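Asks: missing the sequence, but the structure's below:
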């Protein structure tokens, strides 16, 4: 079940397509201090990142910031995540141990890296300085890659007493640590860009050149080829009509194509029945994700329902939401609701029209 394996891929041979994006990302890391890898959720960013990191053959530190959603966004939780990431790095590049040991508050036991949270002088900047020294003196390519997956989460641990200001840290590293390369991925694209504030003169990162690599969903042809090859790997012959039906449900979002393929294979039911069953299971996942937004305000539910029903203009959405609420809303409220949904990459704005990015979110919203 290679293509339909739900885990992120780490080898190019296990990945379908994405040759252009992998090469673009690798080329950017070789030349640019800071690269953004952007795309909506489930479009394959983590797989492209991991394949690229492995093929660069340079030391890297990979942090999946989604782990902080469970552990909280404290300084302690972040440094625990960093220590685990560095442990993985040390297991492959053992020479890094000597550099880390020289940092007060860092202990290395075998290949396990641990931080002493009570040591006030222990900062991310000190760790980055040592990684920079290691990249200069030990790395064959002359640099170390630091990758933050789902980097918009950094906004939750930016600024404030006892927390790191990541914009300033990235700006410092950009200017002073030439042997580091940073890659930041983001599914909530607007939030990530707002976190970095690259175009805001008061931001520490203002004026720095940043390369952006974007991942788009597969087109119809690639989606059908992906599904066909995935089922062939499982020795299943699936009709073109069924492949088309799956594509229409998820519209080229590779994470959903993989999810559908994997569960259809495991269901042992007639294909058409299995597709419908997997759709309902997928909608339950969508419900969990979207309900997080609804908890902020029930108005989001009405906005998404309006868009899912084909009401795509600002004025039309406002009229629909007001009709369901039975009272008027200020223009600024509707604008703010739509802006947040766009920042979360749940809604896309195309010219003056709004559409829901994920067909399954659209289907869930229609049922509200």
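Replies: Perfect, thanks for sending it. Treat the numbers as computed from the prediction; the structure is a model and nothing was measured. Residues are numbered from 1 along each chain as shown.
Asks: For the rest of this, base every contact and every neighbour count on C-alpha atoms.
Replies: Will do.
Asks: residues of stretch 51-67 that come out buried?
Replies: 51-53, 56, 58-65 (16 or more other CA atoms under 10 Å).
Asks: cool, stretch 340-351 as well?
Replies: 340-349.
Asks: and what of stretch 157-176?
Replies: Quick answer for stretch 157-176 (16+ other CA under 10 Å): 157-158, 163-168, 170-171, 173-174.
Asks: Can you lay out the buried residues of stretch 340-351 as CSV showing secondary structure and distance to residue 40?
Replies: Below are the buried residues of stretch 340-351 laid out as CSV (DSSP: H, G, I helix; E, B strand; the rest coil; distance: CA to CA, whole Å):
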residue, secondary structure, distance to residue 40
340, helix, 15
341, helix, 12
342, helix, 11
343, helix, 11
344, coil, 9
345, coil, 6
346, coil, 8
347, strand, 10
348, strand, 10
349, strand, 13
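Asks: Looking at those, which one is closest to residue 275?
Replies: residue 346 (23.7 Å; CA to CA).
Asks: my guess is the closest one meets residue 356, correct?
Replies: Yes - with contact defined as CA atoms under 8 Å, residue 346 reaches residue 356; the gap is 6.0 Å.
Asks: Could you say which helix or strand holds the residue nearest to residue 331 when sequence neighbours are not counted?
Replies: Leaving aside its sequence neighbours, residue 331 sits nearest to residue 318 (CA to CA, 6 or more residues apart in numbering; 7.9 Å). Counting by DSSP states H and E, the element that carries residue 318 is helix 314-325.
Asks: List the buried residues of that helix.
Replies: Under 16+ other CA under 10 Å, the buried positions of helix 314-325 are 314, 317-322.
Asks: Check the offset of it from the chain's centre.
Replies: In terms of CA atoms, centre = their mean, to the nearest Å, the centre of helix 314-325 is found 31 Å from the chain centre.
Asks: before we go on, here's another structure to hold up against the first:
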């Protein structure tokens, strides 16, 4: 069902991303690793889950999906990986290993035998069947980029049966994966990037119409156009609107307004997560300025006025770059920028600091 709010698992449930899924499948079968990129709500998780499921169905490739939201250490990653292996009952994919226990409750590492980094590596190197591991929101592991890259580089060289699909923003670990520097264990072996773009207007309208048709709900063309004009081609917001209107049976105006308000809450949560440990006032002032101007020098001037202080060019450019890498803003052309998400543009950034 198109308007189900959960990430899609089956290919038949996924609208408008068949080409991307087929490409990912072919890359994984060819033993390439893949990174799925794109802004929030664009469908990265659904594309990842469907790709893993299709690889399992068509190619007998075992697969697990890990949501890394809030996972900051290798220990947490290792624990989550073992938990998912056991939950999926993948007990027969390992070679015999003196550092692994295989019991009635599943797989576990023998206590005290290994460091966490070595334990993660041995677990991955012990896999003896084709296996794809989806790491969603992988930028969360940026604080442990160096040891994790060492593990991944070793796995890439030593165990081609294990393949990874990553998703995340272009910062930290993702940047190190896509653009490995001199001395990186993945230099010359970067994953293939699959960037998901918003649907165009016609595809967005067709998505709404097909979802309504599934549920036997009449929907006027002018209403579909208004929804798309408000929400752009962001499939997450279109799905939320469809759920409000066709499943929850809210009236049209309230469905659209509820979608915008709920979307604002979601985007504020995402923004606050991004702002942890950063200069909150600076970033909010930049976003507020971007609602009224696009040019670099005008954004910088407006930001300085809001902050009531001058801003160093380097500090300002670095903040802009971070917002781009986390998919909050786009660089339209040289020297011009805009807020990416239509819902994000609805937020009053001048009051975020006091209300959240």
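Replies: Ah, there it is. None of these values were measured; they are calculated from a predicted model.
Asks: Pull the contacting residues for the counterpart of the residue nearest to residue 331 of structure 1 in structure 2.
Replies: Alignment note (TM-score structural alignment): residue 318 of structure 1 maps to residue 300 of structure 2. When contacts are counted by CA atoms under 8 Å, 6 or more residues apart in numbering, residue 300 of structure 2 touches 286, 311, 316.
Asks: these two touch, right, the second one and residue 304?
Replies: When you say that, I think you mean residue 311 of structure 2. Yes - with contact defined as CA under 8 Å, residue 311 of structure 2 counts as touching residue 304 (6.1 Å).
Asks: Now the common contact residues for those two.
Replies: Both residue 311 of structure 2 and residue 304 lack any common contact, where contact means CA under 8 Å, 6+ apart.
Asks: how about the strands in structure 1?
Replies: Secondary structure of structure 1 (DSSP state E): strands at 34-38, 60-64, 106-109, 112-115, 144-149, 180-186, 211-214, 347-350, 353-356.
Asks: Check the gap between the alignment partner in structure 2 of residue 244 of structure 1 and residue 209 of structure 2 for me.
Replies: In structure 2, residue 244 of structure 1 lines up with residue 225, judged by TM-score structural alignment. Taking CA to CA, to the nearest Å as the measure, residue 225 of structure 2 falls 11 Å from residue 209 of structure 2.
Asks: any idea how far the residue nearest to residue 331 of structure 1 lies from residue 184 of structure 1?
Replies: Distance check for residue 318 of structure 1 against residue 184 of structure 1: by CA to CA, it reads 35 Å.
Asks: so which of the buried residues of stretch 51-67 of structure 1 comes closest to residue 254 of structure 1?
Replies: Set against residue 254 of structure 1, the nearest of the buried residues of stretch 51-67 of structure 1 by CA to CA is residue 51 (15.9 Å).
Asks: corresponding residue for the closest one in structure 2?
Replies: By TM-score structural alignment, residue 51 of structure 1 lines up with residue 50.
Asks: quick one: that match and residue 12 touch, right?
Replies: No - the criterion here is CA under 8 Å, and residue 50 of structure 2 misses it with residue 12 at 9.3 Å.
Asks: Find the residue closest to residue 56 of structure 2 in space, skipping its chain neighbours.
Replies: That would be residue 62: by CA to CA, 6+ apart, it lies 5.6 Å from residue 56 of structure 2.
Asks: which residues does that neighbour contact?
Replies: Counting by CA under 8 Å, 6+ apart, the residues that residue 62 of structure 2 touches are 55-56, 129-132.
Asks: how far away is it from residue 90 of structure 2?
Replies: Counting by CA to CA, the gap from residue 62 of structure 2 to residue 90 of structure 2 is 8 Å.
Asks: And for residue 326 of structure 2?
Replies: Applying CA to CA to residue 326 of structure 2 and residue 90 of structure 2 gives a distance of 34 Å.
Asks: next one: residue 10 of structure 2
Replies: On the measure of CA to CA, residue 10 of structure 2 and residue 90 of structure 2 end up 21 Å apart.
Asks: coming back round to it: mind putting the buried residues of stretch 340-351 of structure 1 in CSV, distance to residue 76 of structure 1 included?
Replies: Output for the buried residues of stretch 340-351 of structure 1, formatted as CSV (distance: CA to CA, whole Å):
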residue, distance to residue 76 of structure 1
340, 29
341, 31
342, 31
343, 28
344, 27
345, 29
346, 31
347, 34
348, 36
349, 38
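Asks: So residue 122 of structure 1 sits against residue 102, correct?
Replies: No - using CA under 8 Å, residue 122 of structure 1 makes no contact with residue 102, being 11.3 Å away.
Asks: between these two, who's got more neighbours?
Replies: Neighbours were counted for residue 122 of structure 1 and for residue 102 using other CA atoms under 10 Å; residue 122 has more, 17 against 12.
Asks: related to what we said a few turns ago, please tabulate the contacts of residue 62 of structure 2 in CSV, including the columns distance to residue 174 of structure 2.
Replies: Below are the contacts of residue 62 of structure 2 laid out as CSV (distance: CA to CA, whole Å):
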residue, distance to residue 174 of structure 2
55, 23
56, 25
129, 26
130, 24
131, 21
132, 18
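Asks: Just name the closest of those residues to residue 232 of structure 2, please.
Replies: Using CA to CA, the contacts of residue 62 of structure 2 come closest to residue 232 of structure 2 at residue 55, 31.1 Å.
Asks: do you know how far the closest one is from residue 21 of structure 2?
Replies: From residue 55 of structure 2 across to residue 21 of structure 2, the span is 10 Å (CA to CA).
Asks: Just give the nearest non-adjacent residue to residue 129 of structure 1, would you?
Replies: In space, and not counting its chain neighbours, residue 129 of structure 1 is closest to residue 177: 6.9 Å by CA to CA, 6+ apart.
Asks: Count residues in the vicinity of the one you found, would you?
Replies: The number of residues packed near residue 177 of structure 1 is 21, by other CA under 10 Å.
Asks: Repeat that for residue 196 of structure 1.
Replies: For residue 196 of structure 1, using other CA under 10 Å, the count is 21.
Asks: Please apply the same query to residue 57 of structure 2.
Replies: Residue 57 of structure 2: 11 neighbours (other CA under 10 Å).
Asks: List the residues that contact it.
Replies: So residue 57 of structure 2 contacts nothing (CA under 8 Å, 6+ apart).
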